[in-house]
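Enquirer: Provided below for reference: sequence and predicted model.
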Amino acid sequence: MIPVQGVTGQTIAVLGLGRSGKATAAALKAGGAHVVVWDDGQEARAQAEAEGLELRDLNRADAWEGIAALITSPGIPHLYPDPNPVIARALDLGVPVDNDIGLFFRSFATPDWDNFGTTPKVITVTGSNGKSTTTALIHHILTSVGRPAQMGGNIGTGVLSLEPAHDGEVVVIELSSYQTDLARALTPDVAVFTNLSPDHLDRHGGPGGYFAAKRRLFAEGGPDRCVIGVDEVEGRYLANQMGQGPGDDRVIRISSGQKLERFAWGVFARKGFLSEYRKGRQVASVDLREITGLPGAHNHQNACAAYAACRAIGIAPREIEAAFRSFGGLPHRSQTVRELDGVRYVNDSKATNVDAAEQALQAFKNIRWIAGGLGKDGGIAALQPHLGHVVKAYLIGHSGPDFALQLAGTPYEVFDGMDAALARAHAEALPGDTVLLAPAAASFDQYPNFEKRGEHFTALVNALGS
């Protein structure tokens, strides 16, 4: 746990009692604060009270006497579409509102660091897509080369539940727009922006607000190095703002598809090869084509981001390349489960919408595609231009029959569930084929979440031939 600094003797209110809220309450207590908590859900309140937390109904006007700050969980709206009533009350009273990310950044450094040989560092990763894979890949590289490292934030451990830093340690944190939007302190050593596509627009009041939330990590944080994906105009704008010209190597531009030779520092992937350029000269290259944990152009962009972040803290190219080769990928995200008789089985259950499924379909050839579930508006019509690698579709779930009507000339069969679809795909697959679960649909018609769907697929694949 990281005790929160600067709160001794203060009364601090915590709103939201999920994982991050409870961890925040504990870290505030450890820092000497008097903590009161509230959650709109009765069950969460009862559980918190049973765990010894002091409840205070923050909807009451008299509840705010003596409260020095309100710490809110990231899922609770503070601005758009409307502020939660408790947060609105804090704004009216002028009570500072923060989140666990802000508390982390103001509390991470301690006097113990004066005795360290190497100052700890924080690498943060934000963006629309690829955040989790990039964060996990950076952490994997660090541990592979023997650097002490922790990983947390929007992936894995909550930031205040991390351990206080060790000598030379690197902490890698995934940050969502919900987390960067509100944090009052943001001071990473290296900040990564992967890409931007429309998401959470109601929460941020439109695309401009969504981008502004991401941009705060850079503009407010002042990182020593910025790793910025420039395949969208927002990334190019951000890179332009953070640098003093193309010769400023504090900005490392990354891309999947375009050359970046004219800048002081660029990392890009084209035709399966990652290249690092410094001041117009290529200094390193990595062949990504046979790295099974990073298939497809979207993962090549993730590789560029992770590579650049690790180069920014002095890790050598060949060490990074070796770590790439041992990276297994994250569960349910283009995860190679198994290769059997020349056939690859890939779990991309996280592909719950058309955009994600498109990335998966572009990553492989000779695809036997398992798709379906609870489809989104428009079905899979937008995927028609990307079905050239699909040998056959095996459609499941509520939207399977509807998806069949949108496949044009692609062969297909419709099945009741995953068991039958995988059995048929396995029976028909030939060496060189990829059996790909990329549903392009939510899981809730047959599974509680995409993780359970991916776990079922994985279990079935691992049972093949046994």
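Expert: Noted; the coordinates are in hand.

Enquirer: going by C-alpha atoms from here, please, whenever you check contacts or count neighbours.
Expert: Fine.

Enquirer: in stretch 367-385, what counts as buried?
Expert: Neighbour counts over stretch 367-385 (16 or more other C-alpha atoms under 10 Å) mark 367-375, 379-380, 383 as buried.

Enquirer: just the ones of the residues you listed in strands?
Expert: The strands, defined by DSSP state E, take in 367-372, 374-375 from the buried residues of stretch 367-385.

Enquirer: in JSON lines: those residues, plus distance to Gln42.
Expert: As requested, these are exported to JSON lines (distance: C-alpha to C-alpha, whole Å):
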{"residue": "Ile367", "distance to Gln42": "48"}
{"residue": "Arg368", "distance to Gln42": "47"}
{"residue": "Trp369", "distance to Gln42": "43"}
{"residue": "Ile370", "distance to Gln42": "40"}
{"residue": "Ala371", "distance to Gln42": "38"}
{"residue": "Gly372", "distance to Gln42": "36"}
{"residue": "Leu374", "distance to Gln42": "30"}
{"residue": "Gly375", "distance to Gln42": "32"}
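
Enquirer: nearest to Arg253 among the residues you listed?
Expert: Ile367 (32.7 Å; C-alpha to C-alpha).

Enquirer: show me the contacts for the closest one.
Expert: By C-alpha atoms under 8 Å, 6 or more residues apart in numbering, the contact set of Ile367 is 361, 389-392, 433-436.

Enquirer: most neighbours of all the residues you listed, which one?
Expert: Highest neighbour count within the contacts of Ile367, by other C-alpha atoms under 10 Å: Val435, with 31 neighbours.

Enquirer: that one contacts Arg368, doesn't it?
Expert: Yes - taking C-alpha atoms under 8 Å as the definition, Val435 is a contact partner of Arg368 at 4.7 Å.

Enquirer: which residues do the two both contact?
Expert: With C-alpha under 8 Å, 6+ apart, Val435 and Arg368 have common neighbours 425, 429.

Enquirer: and Gln241, what element?
Expert: In the assignment (DSSP states H and E), Gln241 maps to helix 233-242.

Enquirer: off-centre distance for that helix?
Expert: 20 Å (C-alpha atoms, centre = their mean, to the nearest Å).

Enquirer: put this next to the previous one:
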Amino acid sequence: MIPVQGYEGRRVAVLGLGRSGLATARALRAGGAEPLVWDDSPEARDKAEAEGFMPVDLSRADAFRNVAALIVSPGIPHLYPQPNPIIAQALMAGVPVDNDIGLFFRSWAMGGWEAFDQTPRVVAVTGSNGKSTTTALVHHILEVAGRPTQMAGNIGRGVLDLEPPVDGEVVVLELSSYQTELARALTPDIAVFTNLSPDHLDRHAGMGGYFAAKRRLFAEGGPDRAVVGVDEPEGRFLANQLAEAPEDDRLIRISSGQKLEGFGWTVFARKGFLAEWRKGRQVAAIDLRAIRGLPGAHNHQNACAAYAAARALGIGPKLIEQAFHSFEGLPHRSQIVGEKNGVIFVNDSKATNVDSAAKALQAFGRIRWIAGGLGKDGGIAALAPHLGPVVKAYLIGHSARDFALQLGGTPHEICETMERAVTSAAAEAEPGDVVLLAPAAASFDQYPNFEKRGEHFTALVRQTL
């Protein structure tokens, strides 16, 4: 646990008692503060009370009297589409509003660091797509390199649940826009921006607000080194704002698909090869085509981002390449879950929309595609340009028949259930085929979440092996 500093003997309100909220309350108490906790859910309040916390109804008119700060869980809106009433009340009272990320950065540096040979460092990763894979890959590279490391944020543990750092440790954080938009302190040593595509637009009142939330990671404190994906206009704009000149190597530009020339430090992937260039010459290259845990152009972009962050930490290219080969990927994200008679089974249950499904379809050759679920507006019509590799589609869930109408001439079978889809695809697959679960739809018609859907697919695949 990271005890929160700066609130000793003061009352601090905590709104939202999920994973991060409870961790925040514990860390505040460990730092000598008096947490006043609240959640609309009686079950959440009961759980907090069982840990000795005092539930206080923060909607009362006098709730913020003598309160030093309000700490808010990420899912609670503070501005758009409209502020949560409790947050609005805190704003009216002039009570500072923060989140656990802000508390982490103000509390991370602890007494005793002067005795360390190497100061602990923080790598923070944000962006629309690939954050989790990039974060996990950086963490994996550090483990392979023998560096002490922890991973937290939007993946794994809450940031205040981390153990106090040891000499030379590197903490790797995945940060969503919900986390970066409100944190009052954002001071990573290395900040990574993967890419930007439309998401959470109601929460941020459009693309401009969404980009502004991401940009705060680079603007509030100013990292020592920035890694920025420049395949979209927003990334190119951010890179331009951070660099003093094209040769400024405090910024590492990354790309998947274009060669980056004329800059001080770049990492890019083209035709399956990652290249690192510094001061006008190539200094390293990695063949990504043989790396099973990072298939497709979208994962090659993740590889570039993780490679750049690792190089900024002083890790050599050969060690990074070794780590790439042993990286197994994250569950439900282009995860290879089995292989039999030359047929590979891939779980990409996280592909809940057409954008992520398109990336999965571009990552493999001959595909037997399991798709469907609770479809979104427009169905899969936008995937038409990406159906070339699909040998046959196996459609499941509520949207199976609607999806079938949008497949054109692509062979398909309406399976309805995951059991039937896996059985049929496995029986018909030939050596060299990939049986790919990339649903392009939400899971809620048949599963509580995409994780349970992916776990069911994985269990069925392993029964066939």
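Expert: Looks like it arrived, so ask away. These numbers were taken from a predicted model, which means no experiment stands behind them.

Enquirer: superposing both, give me the TM-score.
Expert: The TM-score (TM-score structural alignment, normalised by the length of structure 2) is 0.99; 465 aligned residues with a C-alpha RMSD of 0.7 Å.

Enquirer: picking that back up, can I get the contacts of Ile367 of structure 1 in TSV with distance to Glu339 of structure 1 and secondary structure?
Expert: Conversion of those to TSV gives the following (distance: C-alpha to C-alpha, whole Å; DSSP: H, G, I helix; E, B strand; the rest coil):
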residue	distance to Glu339 of structure 1	secondary structure
Leu361	18	helix
His389	19	coil
Val390	18	strand
Val391	18	strand
Lys392	19	strand
Asp433	10	coil
Thr434	9	strand
Val435	10	strand
Leu436	12	strand
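
Enquirer: re earlier: the helix holding Gln241 of structure 1 vs structure 2, average distance?
Expert: When structure 2 is superposed, helix 233-242 of structure 1 averages 0.3 Å from its matched positions, counting by mean C-alpha distance after the TM-score superposition for structure 1.

Enquirer: which residues does that helix contact?
Expert: By C-alpha under 8 Å, 6+ apart, the surrounding residues in contact with helix 233-242 of structure 1 are 193, 195-196, 211, 215, 218-219, 226, 228-230, 251, 253.

Enquirer: so which elements touch the next helix or strand after that helix?
Expert: Downstream of helix 233-242 of structure 1, the next assigned helix or strand under DSSP H and E is strand 251-256. Judged by 3 or more C-alpha pairs under 8 Å, 6 or more residues apart in numbering; DSSP states H and E, strand 251-256 of structure 1 is in contact with strand 225-229, helix 233-242, strand 265-270, helix 296-312.

Enquirer: for the longest one, name the packing helices and strands.
Expert: The reference is to helix 296-312 of structure 1. Helix 296-312 of structure 1 packs on helix 131-144, strand 190-193, strand 225-229, strand 251-256, strand 265-270, helix 317-325, helix 354-363, going by 3+ C-alpha pairs under 8 Å, 6+ apart.

Enquirer: same list (those) but as CSV, adding distance to Cys310 of structure 1.
Expert: Listed next are those as CSV, based on distance: least, C-alpha to C-alpha, whole Å:
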stretch, distance to Cys310 of structure 1
helix 131-144, 7
strand 190-193, 9
strand 225-229, 10
strand 251-256, 11
strand 265-270, 12
helix 317-325, 8
helix 354-363, 25
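
Enquirer: and Gly400 of structure 1, which of those is closest to it?
Expert: helix 354-363 (14.3 Å).

Enquirer: of all the buried residues of stretch 367-385 of structure 1, which two lie farthest apart?
Expert: Of all pairs drawn from those, the greatest distance, 21.6 Å, lies between Ile367 and Leu374 (C-alpha to C-alpha).

Enquirer: list the contacts for Tyr394 of structure 2?
Expert: By C-alpha under 8 Å, 6+ apart, the neighbours of Tyr394 of structure 2 are 368-371, 412-415, 421, 425.

Enquirer: what does Pro198 of structure 2 give?
Expert: Residues in contact with Pro198 of structure 2, defined by C-alpha under 8 Å, 6+ apart, are 128, 207.

Enquirer: and the gap between His140 of structure 2 and Thr134 of structure 2?
Expert: 10 Å (C-alpha to C-alpha, to the nearest Å).

Enquirer: again with Glu416 of structure 2
Expert: From Glu416 of structure 2 over to Thr134 of structure 2 (counting by C-alpha to C-alpha), the distance is 34 Å.

Enquirer: among the two, which residue is more densely surrounded?
Expert: Thr134 (28 against 19).

Enquirer: so is Val36 of structure 1 in a helix, a strand, or just coil?
Expert: strand (DSSP: H, G, I helix; E, B strand; the rest coil).

Enquirer: strands of the stretch 1-150 of structure 1, residue ranges please.
Expert: With strands called from DSSP state E, counting those that start in this stretch, the stretch 1-150 of structure 1 shows them at 11-15, 34-38, 54-55, 67-72, 97-98, 121-126, 149-153.

Enquirer: which of these sits closest to Thr187 of structure 1?
Expert: Closest approach to Thr187 of structure 1 among the strands of the stretch 1-150 of structure 1 (C-alpha to C-alpha): strand 121-126, 8.3 Å.

Enquirer: show me what that closest one is packed up against.
Expert: Judged by 3+ C-alpha pairs under 8 Å, 6+ apart, strand 121-126 of structure 1 is in contact with helix 131-144, strand 170-174, strand 190-193.

Enquirer: rewinding a little: can you tell which of the helices and strands packed on strand 251-256 of structure 1 is closest to His200 of structure 1?
Expert: helix 233-242 (16.2 Å).

Enquirer: which part of structure 2 matches the closest one?
Expert: Counting by TM-score structural alignment, helix 233-242 of structure 1 lines up with residues 233-242 of structure 2.

Enquirer: same question for stretch 192-209 of structure 1.
Expert: Mapping stretch 192-209 of structure 1 onto structure 2 (TM-score structural alignment) gives residues 192-209.

Enquirer: the matching stretch: end-to-end distance?
Expert: 19 Å.

Enquirer: please state the offset of that stretch from the chain centre?
Expert: What separates the centre of stretch 192-209 of structure 2 from the centre of its chain is 14 Å, taken as C-alpha atoms, centre = their mean.

Enquirer: got it, and stretch 186-195 of structure 1?
Expert: 13 Å.

Enquirer: buried ones in that stretch?
Expert: Neighbour-count burial for stretch 186-195 of structure 1, counted by 16+ other C-alpha under 10 Å, picks out 186-195.

Enquirer: contact partners of it?
Expert: Taking C-alpha under 8 Å, 6+ apart as the rule, stretch 186-195 of structure 1 contacts 101-102, 105, 121-131, 180, 214, 217-218, 220-232, 235, 301-302, 305, 309, 312.
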